[in-house]
Structure formats: C-alpha cells, structure tokens
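Participant: Quick one: sequence and predicted model below, then my questions.
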Amino acid sequence: MSSAPVVTRPASLTLAAAQVASEACRAKANAIKCPMNIAIVDHTTYLLHFERMPGCKITCIDISMSKAYTAAGHHAPTSTWKDIVYPGGAAYGINNGNDGKFMYVPGGIPVAQAGVDAIMKLVEKKR
C-alpha cells in the first residue's frame, strides 16, 4: 500500500498582515527620524505591499523591493551576504543573477522586526 505524498506550502502573509507590518515599520522609521521605502513581499517573493514615506529617496524604491525579494527568497537578512560578495568571495557576482534583483546591501530583513512584532500582536488578538 502506497501513501500519497504530503505537500506543504509556507504560510502566506496576508495583505492585512502586511499593512499592519508596514504601519509598524513606518512608526519605527518616524521614531528614528528616517523616512523609508517599505516593501513587503510574501513567500513567493512577489510584492504584496509597498509604501514610500514622504521625504524618502525615490532612487531607493527599487532597492527596497530588491532587498525584500532577496531576504524572502533566502529566508535571511540581506546583510548575510556582505562578507562573501566581494571580489574573490564565494558569492562574488551573485548580484548579476535574478535580473539584477539580488541585493546584498544590509537592511533587507525577512519582515523587519517592528513588522514581525506587529504581526504577532495581530495573531494573538485573533486567538
């Protein structure tokens, strides 16, 4: 007797949860007086929510989306790559792949901590 394979998929971030996370990230950015582009992707690495705060650099829009893509795609902060992307490093040239969307500049975190905290509070309310 053969059993059917078990297929699992990662939990998907909802738009409502992404908006809660974005609000928390915006509050943190305001607290540290640093306007930011806030890009949130789901487990598929596709953009789910984006917010550009007033005064934020327009040139960083694509950078924020690439950071979110890289962090979600590798389940790790973009800063993970900083020591191995230099010439001669094990991942040198990796930024040339994925249509140039691979971003190793620090700051991309799989849902920034302020956003994670906000999502956890949202989950607790629903229990």
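Facilitator: Thanks, I have the structure now.

Participant: When you work out contacts or count neighbours from here on, use the C-alpha atoms and nothing else.
Facilitator: Noted.

Participant: Which helix in the chain has the most residues?
Facilitator: The single longest helix within the chain, with elements called by DSSP state H, is helix 15-31.

Participant: tell me what that helix is packed against?
Facilitator: strand 37-41, strand 47-52, helix 113-126 (3 or more C-alpha pairs under 8 Å, 6 or more residues apart in numbering; DSSP states H and E).

Participant: Okay, one more to line up with it:
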Amino acid sequence: MNEANINPIEFGEMKSDLKHVRESMDNHTVVLDRIEEKLNKFATRSDLEVLENRVKRIEERNQTIDGNIFMKAIAPGEKKLVAMIIKITGLGALILMVAMYVYGQSNTQQLIIKKINEETAKIKPKE
C-alpha cells in the first residue's frame, strides 16, 4: 500500500521542472552577483559603515550646536535687557536723588531764611 510507484513519464516531467527551477535560480544568482559587483564599485560595505558613523557624529554635533545657538541667541538679549533695566533704574535713581537733594536744599534755605528773620526780629529795637 505504499504508493511510491511513479510513472516514468511523470518522473521525467518532474525532473525537467526541477532542472528549469535550478537554471532560473542560477540565473538569478548570477544577476544578483553582477548587481553586487556594480554596487561594490560605488561603495563597499566598510565605506558605508564609515559614512554611517560620520553621519551619526554629524547629527550628534548638530544637536549640540542647536542647543548652543539657542543659548547664544538668548544670552545677548538678556544682557541687553539687564543693561537697559540698570540704565533706566540707575537713571531713575539718579534723578530721584537729585530731586531729593534740590528739594532738601530748598527746604533748608526756607528754614534758614525763616530763622534769620526771627533772629533779626529779636535784635531790632522796638520803636
């Protein structure tokens, strides 16, 4: 009950089918070898690995530089803002100090004049 009996004609057809498959695989292998040879002329695998490493390093450097550019853009703006605030505050403080000095001097002069008038009034003989 072993059905291993194959008709010789069928066996010949199967053998020719296998031969055709083998030939087409060989043709594909030859074509792939040719493609690989042509690609190797452009760049070898080691060249591609070197290029990949360089690209990774450049990307890492760009990320670092992007952060530095952001800081470099903000830092001068902050410095200018702080300088402007110091100038305005310093100018305001200077104006305030001068105004207080002038106001204080005018009050002092008025007090001195009032005292002089009082003292001269005491000195003057009554007539």
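Facilitator: Ah, there it is. From a predicted model like this one, the values you see are computed outputs, not experimental measurements.

Participant: Please state their TM-score.
Facilitator: TM-score of the superposed chains, computed with TM-score structural alignment, normalised by the length of structure 1, equals 0.18; 35 aligned residues with a C-alpha RMSD of 4.0 Å.

Participant: still on that earlier bit, list the buried ones in the longest helix of structure 1?
Facilitator: 17-26, 28-29 (16 or more other C-alpha atoms under 10 Å).

Participant: So which residues of structure 2 form helices?
Facilitator: 8-42, 45-123.

Participant: show me what contacts the residue most central in space within structure 2?
Facilitator: Centroid check for structure 2 by C-alpha atoms, centre = their mean gives D66 as the closest residue, at 2.7 Å. If a contact means C-alpha atoms under 8 Å, 6 or more residues apart in numbering, then D66 of structure 2 has no contacts.

Participant: Same question for P8 of structure 2.
Facilitator: Per C-alpha under 8 Å, 6+ apart, neighbours of P8 of structure 2: none.

Participant: if I look at it, how far off is V31 of structure 2?
Facilitator: 34 Å (C-alpha to C-alpha, to the nearest Å).

Participant: again with M97 of structure 2
Facilitator: 92 Å.

Participant: just how off-centre is stretch 98-111 of structure 2 within its chain?
Facilitator: Computed by C-alpha atoms, centre = their mean, to the nearest Å, the chain-centroid distance of stretch 98-111 of structure 2 equals 56 Å.

Participant: Give me the residues contacting it.
Facilitator: By C-alpha under 8 Å, 6+ apart, stretch 98-111 of structure 2 touches no other residue.

Participant: Would you mark the buried spots in stretch 31-47 of structure 2?
Facilitator: So for stretch 31-47 of structure 2, nothing qualifies as buried (16+ other C-alpha under 10 Å).

Participant: ugh, wrong one, I meant stretch 82-89 of structure 2
Facilitator: Under 16+ other C-alpha under 10 Å, stretch 82-89 of structure 2 has no buried positions.
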